[in-house]
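Asker: okay, predicted coordinates and the sequence, questions at the end:
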Amino acid sequence: MAINTTPTDSTDKKLPEWRPQVFINFRGADLRDGFISHLRKALRENHIKYYIDSDEPRGSPIEILFDRIKESQIALVFFSSLYADSTWCLDELVEIMKNMEKGTLRVIPIFFKVTPEDVKGQKKEFGVALYGEGRRRRPRMPQWEDALEAIPTRMGLVLLENSSHQKFLAKVIKKVKEVEAILLSERRVGQGSSPTVSIQHLKASLPPYEQRLKQFEERFCFDTDITQIFAIVGMPGIGKTTLAKKHFDKWMGRVSVNKILLGIHERDEWSACLCKELLDDAQVSVNKSFIFLDDVSEKTHVHFLLNNLHRVKEGSKIVITTRDKSCIRGLIHHTYEVPVLNQNEALQLFQYHAFNNQDYTHTHNFINMSQKFVDYAGGNPRVLEELGKELCGKNEDDWGKILETLPHCCNENIKRGLRISYDKLTDQQKDAFLDIACFFRSEDEDHLTSLLASQDSHQVRDLADKFMISVSSDKIEMPDILCSFGKELGLSASLEDNLGTSRLWDHDKVIEALTTNEGKDSTVRGILLDVSKLQKEFSIRRDKLALMPNLRYLKIFDSSCPRQCKVVDVVECKVYVPDELEMPLTKIRYLHWLKFPSKQLPSDFNAENLIDLRLPYSKIERIWKDVKDTPNLKWVDLSHSTDLIDLSALCKAKSLERLNLEGCTELVDLPEDTENMKSLAFLNLRGCTSLSSLPEMENLTSLKTLILSGCSSFDDFQVKSENLEHLHLDGTEIKKLPQTIEKLQRLIVLNLKDCKMLVSLPNCLGKLKALEELLLSGCSRLRSFPVTKENMKKLQILLLDGTKFRDLPKNLLGCANSDQVNLQRSPLTSNGLSLLRRLCLSGNDMIVKLQSSLSDLYHLKWIDLKDCKKLVSISTLPPNLQCLDAHDCVALQTVASPLARLMPTEQVSSSFIFTNCGKLEHVAKNEITCYGLNKGRLLSETLNRHNKGLCFEALVATCFPGSEVPDWFGYKASGAMLEPELPRHWSESGFVGIALCAIVLFEEQKIQNNNLQVKCICDFNNVKTSSSYFHCPVGGLSETCNEQRTISSTHVFIGYTNWLNIKKCQEEDGKKGCVPTKASIKFQVTNDIGEVTNCEVLKCGFSLVYETGSWEANSRTYDVKQGEAESIVKNNKVSKIMIPNCGVTTIPEKNQISGEESCRSTKS
């Protein structure tokens, strides 16, 4: 059942009876035993009610979780790299997004070491988890994709790879408390104890300028004798003038002369006005002054001011406000951009104006709609105020009607304010603003700039300077309020507004324009039709497009499938065209027609101004019949047009930069004229299964990315551009690479995965000095790795799994045959692949020994040796290794001693997997456990010094075949439960963490999704304090791959951690004096769904870990009171065996033996 985590102590009585519930959605394998455990504790400490699925009865249907989602008011969604590998997570997400759309649930997305772009776009490792082999056709895939793409990233939090978990946890709690405060405020305002509430008394709520004022004043200094000019900038309505006035009122007493000029933009003779009202005043020239100039809109104003500063007393302060950054650029260096209100601030301001002094009742729907109005306002105080005033006193139906019109109809008062900024735009800027609002609200800056290009090539940046759009990471965005303002203007055809042109985006108006017989319409500049809005099919009149001579943009798309129909025929074509359709569109720049139904574009189509052509999933066989001039064409997307056979129409597209032909299965070749596309930088031919070769394309000097993945008929590759950076030949039939590949000195990625016919690699491969990724997975005929004199010094990823090397250099890996080469020529020496981070050798039956040259690779973090059936020995490993996976290395017997060099590192966790390594020798197991403990202690000490001991994963985890808990574990028990009584002062200085061990019996256990985790639930009880309850990780497997793992026999799982909760217990122990501690530790095996039932924890163990040579480590046994020692020894609670190098001890230092000897003397 659900865990009620709200504390029940006396403080609860002070809390409201009702509190929002937080539903936590996450992939258990990634987070359950780490960050989530600490999150749960932090939520409890902050009296935040939450729900998590861990204690639901095993086998419970997912519908129970759906009910819990409906009962919750806040959802924390943790997106991790393998999140999409869990169907339960995805199904929960769909339900969460449904409730969010209803307005009953607030969603806080947490991007845990993944980016929002990867999640929303299903890219990189996140996309691999979602679209693994055989998963793309799963019936719920469209729902999952829609849910992922609809994630509200604005409220999201992002944890970067090397960020502090502790600080991030604090941010999560802060965000939850902010949303909780909003919900509690809403409840007080709109719900109370019944479905309706009387709203009579609301505390006056104004925009919180105090913090913004403080931020501005940090840049302001009245005590200097230097004349300073400060600019406050921001979008219309953001509060620039209000902030400046507050600042003026606060500081005006510091000087004897104060001048304020409002509405500068409205003054025709600005220079004369400034002279008359300000500069001609004799007081200004002889006394320090404080001058405030409001709404400066032109650079000439600023120039005039600067040129007349000599008329102002030295040491005066001048503050100006402007909605245009360009007018101060390069002239005024002290600027402050006013930020938008946060969610809580915005809601309070909106509620103040929408509900103030009203004494009638409202239903709970008002609260849900309030949040939608706040989201629409985007944190703009003026918009919130005007919306609130408009809604004040209206009933629920009126609110609903206004809410429906928001996307395309702007409040009149808001419109008047925005109109000031719009009217000051040039004609080209007005066109650009309206085009963006109606058609290109979220686009790449380079793409949009090309589409809008005219005589003024800086329109996009100019609009950003005027806060009409925003540019972030080369992406153009427009606020909701400006978008609706622009769309409303865009529908009209007024010379006063926008040069007499209209932009059709409403589907009813589009259908009317394309089907009625109303003659020529020169006003239409663009058409946007979302076919998902159509109730029925319709056919375009033959001559309608011909009667729109000024049409620039035509987009027919399906918003219900934003990834453009990854599955063919998901949505049937709803727009039909006659065979004789006329399209003499001389001004067309952008043509996007999803599932274009004809075999080719009409013969009269004019492509002279065409910049972007997108016809994905179309029925075309060729683009157009005759060759046409396309001097401006930059982007072409014909992906998944399975009937396409001829591309000769593009032979004159000399400006083409990107060509996407993915999935064009009937395309046999490219035209010879392709080599004239000197601007082509990206060519995607993925899945063109009929393509057998490429024409001569040596002139493609701009080509940086060439994708031939899955071109199963392609068998002969020749270098086409010496500037290639990404070359994907995976899944092709090539037998070899040409010697000319050495010309690719800029190549970063070479992907040769699953090239089943590839038999050799050229020796010149080492000359690719920029190469970072070499992917050879699945090249089953590849039997030799080239030996070169050159070094691939930048190589970071080397995947050799599934290969059959016969003549690998001995010092590289060791192999079965006798042909070896000299150590100095090994590509893996410290002078070679010194930056290598990932090495995959799995499935190679030729490897016998992993050689010592690997130990020099300081940056190597991941080695995959799965299924290397002949591997017998592993040499010393790199010091920074995070994962060694030797699963199913059935012949493995020995490992190096030491397993790796110990040294302080930045990484947090390490995992050493030896599952199914049945021949692993006793000494090897001792070395693995001893090294793991030493490394765990070292990492713990480092974390204690630099990160206050906070870590959410096992510092070091390992697993290998075995049936006994090592002797050095101080506490042991049969079964899955351990209840040790710890000696007094066990957690004082010198204590760095704990070691945990579980012996698990498997009977041919198939690991679901290759995810299996051993964890324990710990409860530490101090006689004089309340219990400390938390989860501890022990170890396990977590991997995304197509082949399912199987574990057989009994295995030992050992984990070492410096768990923060132990530190908390240590602090409490020290405060309460000399008291014993009782612990309860329960071990269990889980996967990404829940507890695994068809395996059994046979034994378990627990030990305290101390710094080497600490007093506590050498005297822990004698810290037990008289009468307790006998009991502890009798019950085998404290180990009598000393392993100083492993840092586990309870006996005096005089009895210590060497670490190596002690490791060899233990049993496992």
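Answerer: Received it, and whenever you're ready, just let me know what you need. Numbers count the residues shown, from 1 in each chain.
Asker: for the rest of this, base every contact and every neighbour count on C-alpha atoms.
Answerer: Fine.
Asker: and Arg945, that one's in a strand?
Answerer: No. Arg945: not assigned to a strand; according to DSSP: H, G, I helix; E, B strand; the rest coil it is helix.
Asker: tally up the residues packed near it, please.
Answerer: 10 (other C-alpha atoms under 10 Å).
Asker: how close does it get to Val992?
Answerer: 11 Å (C-alpha to C-alpha, to the nearest Å).
Asker: which residues touch Trp399?
Answerer: 366, 369, 391 (C-alpha atoms under 8 Å, 6 or more residues apart in numbering).
Asker: next up, a second structure to put side by side with the first:
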Amino acid sequence: MVTQRPSSSTNSEDTEKRERDNSSCSEEDEKIISSSSPSSSTPRLTHDVFLSFYGEIISSSSPSSSTPRSKHDVFLSFYGEDTRRSFTDHLYFDLKRKGILVFRDDESLERGKCISQELPQAIQESQYAIVIFSANYASSKWCLRELAEIVEWEEKKNLTIIPIFYHVNPSDVRNQRGTFAEAFAAHEKDLKVDIKEIDTWRNACRKVGNVSGEHINGERYESVIREEISRSISTKLNSRFSHHDYKKLVAINSRVEDMMHLLAMESNDVRFLGIHGMGGVGKTTLAEIIYDRVSYQFEGSSFISHIRERSTTARDLASLQKELLHGIMQEEIPFWDDHQGIGMIMNKLQNKRVIIVLDDVDSEKQLTALAGNQKWFGPGSRVIITCRDSHLLRTHGVYGMYEVQLLQTDEALQLFSLSAFRKNNPPENYMDLSKHFVKYAQGLPLALKVLGSYLFGRTIDAWESARDQLEPIPNKHIMNILQISFEGLEESQQKLFLDVACFSQLDGWLKNDSEEALEIFGHYSNIEIEILINNSLVSKSKYESLVMHDLLKKMGQEIVRRECPIEPGKRSRLSHYRDVLGVLEKDTGTDAIEGIVLQDLPHMKKIRSLNAKAFSKMTKLRLLKISVPPIFSQIYPSPIIEWLGNPLKHMPSDKLRYFHWFNCPSKSWPSSFQPKNLIVLSMPGSRFKRIWKGLVVLHNLKLLDLSDSEDLIETPNLTGASNLEKIDLARCRSLCEVHPSIGVLKRLKHLSLNRCKCLRRLPAKFCLESLEILDLSGCTGLVNILDIQGDMTSLRIVYFSEPTKKDLPSSFMSFSGLRNLTLSGCKNISIFPSVICSLSSLESLHLYGWSRLQKFPDLSSLECLMHLKADGTALTQIPSVNLIPKSIRSFFLEGRKRMPCKPLPKRSSYLTYDIGTPVEYEMEGMLEVEALLINFGGTGKYSSNIIFADKVMIYAWSLGYGIPEWVHNRSNGSSLKIELDGTMKGVDCAIFIVCDYHQFHSPEGNLQLPKRERILDMKVLLDEK
């Protein structure tokens, strides 16, 4: 109901006068706020919650939140006389403690500007408006005009109104009853107030009164209600104001889930958690997302970023401590130094549930100053630390650590495309170039985003130019980020890093054993390699070899290049062929050079003549690898390199630890070349007839590789190399004599004499107690039987040929620990040797070229045998079930005649049944085999009444035979959907594959299929021809 306005009222004039006295604005200013309206276009949001009141202005400081957000978050409208010193003040500080930026006109208005000019803009730029309706709220025209402005903007933009009915009934607000009725009656008597404006106020009260809000009437604790309000707003703001565009984040969900599991928010323990990984991998991004997601659940929060670069002095640490406290307490806390800061943090936060993120930490002193231990913080607190050094996290007692992994190829392509094209996939005409840049970045998000952003909007020509420039000139911004970790290392650790970056392609132990790699590089300890691993600069593969990201390699090589950009001969390491060839051609080497790698040469039109004397000045040379085809190479019909002089004659040997030279041109071993520190001597394809004469002391030598040395007649005296672990003499076709010293090398683990066809005799004494692998296959000229003396229980793998004898030597019985036995070319053996059945540890047996073998013996005693393969035999039938051990998993038989299939052992949970003869087979009786691979060499057929229960059948044809006509489900693409008919009852999936046998099978010769897994729809990858 609208009340008619009286013609005049003295009381109303007095009221208006009092209100003008209490207001800080003129009557003209009130007109400004009442007439202001939102513009047609929404401005950029800078306020989220606005707080103003009617009455006395409170003076207070306004510290900024540590949360990187806009100027304000919340606008709060209330009547000061009712709630200023109680509920409103408490709510104000609750909101601030949550990191919410609250506008309050006493502290937020710019000096020199009238309140009425600022408040409309503050409302317009806010995200939330909290309206506290108290008993006298409606008595203030200022509050009502504020309310009308809020409602108008709520209708025009995304402003959320949260009403709080503070000891007033919501229906009184909606219907203007009680004190609200009295206040409106007073306003209607005021001749200076337009009746239309009063109607606007009434509508605003009606509308906001109908909004669901909080009713405070004494039934619940006000502190509980305030906490619920601040938590609700904090949650919504965190999701709304995260500066991350989640559409541009790739593979983030799984990482967030892993971190949330580590956080264990339900636990009341104080937990320190670490996020580690190489530079640019996304540690900070993940920490920011977690912080945005959970910070509202804590009493206080603070995100301290870029700690490494902001904490060079003690004063810097104190500044960071103040920032931490400021973000949580929302007030300035003075102290003089970092020692006082530690006490202040403990005093202020030990009873608070807080979340703190310490980003980019690189030293213990930073952690000691900012989060010394868990006792500093209240129950349920969480401290998240991002760091490149995982060891630093462990030593500081971090509860759980999460390593951010590099992106997979498909994820990397998506992230690159989002940066380069603003969509998930590149256009077709850019796909190949995009894949090139993705390969360059090796899954590193930083590199993907930097490269993608640089290429955005550029032509294909520009892309191709950028691609061509990346190899010689790595991206500077990416390199600078990665180099931060390098600069934090000590000198010896930096040298080790550069060795790995420049020489990771070295053959030998470096690819198999990180400890041996350290020994090759020289004077490094396991601690130093662990430091590199902890800093995500290198990693270990599952085979314990050292692995370095390609971009880190490029960074290391660039650091070496900067040692002397103009003169390569003055650098410590040479790994680019242009630099190496230039130094060796012009003889510009110096004692600065510690390592040289020359390989992967491009095709060259002319011969490069290299001066052997160039090595003489390289007195500090530790590592040398030259792997270049010689002039007469059939692979490179055009001449490549010729050497002027004997390189070994001029080679300094004192420091040399690694020497690999493929097709070394030297024909003699100079007596002056005595590399006493040598660990690897690898000279495959050498031109030696004999290496050294007499005794050469090489106590550190562990690998000797003279394979493919076709002129080598005899092996050298190895008495002075008692620590040898591997000798490779494979394919030395002229080798006829092995020095007796080989037979007594007690540390020798691997000996290969493969295809040494001229070798007639082995050492009379053969006592190699550490030998694990012995390869004598293809040694068709051997006349003496292997004479084993002493314990050889370490032997695990033997490759052996016996073309002349009708039985195997009895010495095989000494190989009690043998697990893998390959016997080839035993063409005179017609009866299976019983000595094999005594090898109780045997797991794999391969018989090749036993052309007279017609019948298998009883192998059931070989209880460990899993893989059996016999090809090139005269077998006419498959062994009976009772002759096959229960442990068998893969079965390959190839004979000359038709071999009917007999029932397979029912105990086998997985079996590869591979038959190489192209004849027709009967498959009945092969039940209870969970996964069966039947491999036909050609035009095999199967009977249609086969019944398998819960089985997977896979038929595979070798490349070139094609799929038989009776196979109806076909596809030339990358996938095949198979519909099973009624003739294959119980089969989950039957798949026919044309593939390359070696790519399709595992190294053990079988196909790895999941056990007990029902496959209803399978994608089949075909070999690309």
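Answerer: Nice, thanks for sending it over. Since the structure is predicted, the reported quantities are computational estimates derived from the model, not experimental observations.
Asker: what's downstream of the helix or strand encompassing Lys17 of structure 2, the next helix or strand?
Answerer: Assigned by DSSP states H and E, Lys17 of structure 2 falls within helix 10-22. Beyond helix 10-22 of structure 2 on the C-terminal side, the first helix or strand identified by DSSP H and E is helix 27-35.
Asker: what's next to that next one, contact-wise?
Answerer: 20, 114, 116-117, 119-120, 142, 145, 149.
Asker: just the buried residues of those residues.
Answerer: Applying 16 or more other C-alpha atoms under 10 Å to the contacts of helix 27-35 of structure 2, the neighbour count classes 116-117, 119-120, 142, 145, 149 as buried.
Asker: and the residues you listed, which of them are in helices?
Answerer: The helices, defined by DSSP state H, take in 116-117, 119-120, 142, 145, 149 from these.
Asker: I'd like those residues laid out as JSON lines, including distance to Ser419 of structure 2.
Answerer: Below are those laid out as JSON lines (distance: C-alpha to C-alpha, whole Å):
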{"residue": "Ser116", "distance to Ser419 of structure 2": "45"}
{"residue": "Gln117", "distance to Ser419 of structure 2": "42"}
{"residue": "Leu119", "distance to Ser419 of structure 2": "40"}
{"residue": "Pro120", "distance to Ser419 of structure 2": "39"}
{"residue": "Trp142", "distance to Ser419 of structure 2": "50"}
{"residue": "Arg145", "distance to Ser419 of structure 2": "47"}
{"residue": "Glu149", "distance to Ser419 of structure 2": "41"}
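Asker: pull out the buried members of the contacts of Trp399 of structure 1.
Answerer: Neighbour counting by 16+ other C-alpha under 10 Å classes 366, 369, 391 among these as buried.
Asker: show me these that map onto helices.
Answerer: Residues of the buried ones among the contacts of Trp399 of structure 1 located in helices (DSSP H): 366, 369, 391.
Asker: what is the nearest of those residues to Asp146 of structure 1?
Answerer: Met369 (22.8 Å; C-alpha to C-alpha).
Asker: quick one, what contacts the equivalent of that closest one over in structure 2?
Answerer: In structure 2, Met369 of structure 1 lines up with Leu433, judged by TM-score structural alignment. By C-alpha under 8 Å, 6+ apart, the contact list for Leu433 of structure 2 reads 463-464, 467.
Asker: narrow the residues you listed to those in helices?
Answerer: In this view, these that belong to helices under DSSP H are 463-464, 467.
Asker: any chance of these in CSV, plus distance to Tyr399 of structure 2?
Answerer: Formatted as CSV, those follow (distance: C-alpha to C-alpha, whole Å):
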residue, distance to Tyr399 of structure 2
Trp463, 46
Glu464, 47
Arg467, 43
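Asker: closest to Lys702 of structure 2 among those residues?
Answerer: For these, the nearest to Lys702 of structure 2 is Arg467 (41.9 Å; C-alpha to C-alpha).
Asker: quick one: the strands in the stretch 301-450 of structure 2?
Answerer: Applying DSSP state E, counting those that start in this stretch to the stretch 301-450 of structure 2 gives strands spanning 354-361, 382-387, 400-403.
Asker: indicate which one of those strands is closest to Asn512 of structure 2.
Answerer: For Asn512 of structure 2, the closest of the strands of the stretch 301-450 of structure 2 is strand 400-403, at 24.0 Å, according to C-alpha to C-alpha.
Asker: so where is the closest one in structure 1?
Answerer: Taken onto structure 1 by TM-score structural alignment, strand 400-403 of structure 2 occupies residues 334-337 there.
Asker: any buried residues in that stretch, and which?
Answerer: Residues of stretch 334-337 of structure 1 classed as buried by neighbour count (16+ other C-alpha under 10 Å): 335-337.
Asker: can I get those residues in CSV with distance to Leu261 of structure 1?
Answerer: CSV is the format used below for these (distance: C-alpha to C-alpha, whole Å):
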residue, distance to Leu261 of structure 1
Thr335, 19
Tyr336, 19
Glu337, 20
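Asker: residue contacts, the aligned partner of His576 of structure 2 in structure 1?
Answerer: By TM-score structural alignment, His576 of structure 2 lines up with Asp506 in structure 1. Asp506 of structure 1 makes contacts with 528-529, as judged by C-alpha under 8 Å, 6+ apart.
Asker: swap in the one 3 residues further on?
Answerer: For Lys509 of structure 1, the contact set (C-alpha under 8 Å, 6+ apart) is empty.
Asker: average offset of the helix or strand harbouring it relative to structure 2?
Answerer: Per DSSP H and E: Lys509 of structure 1 is located in helix 507-515. Helix 507-515 of structure 1 differs from its equivalent in structure 2 by a mean of 1.6 Å after superposition (mean C-alpha distance after the TM-score superposition for structure 1).
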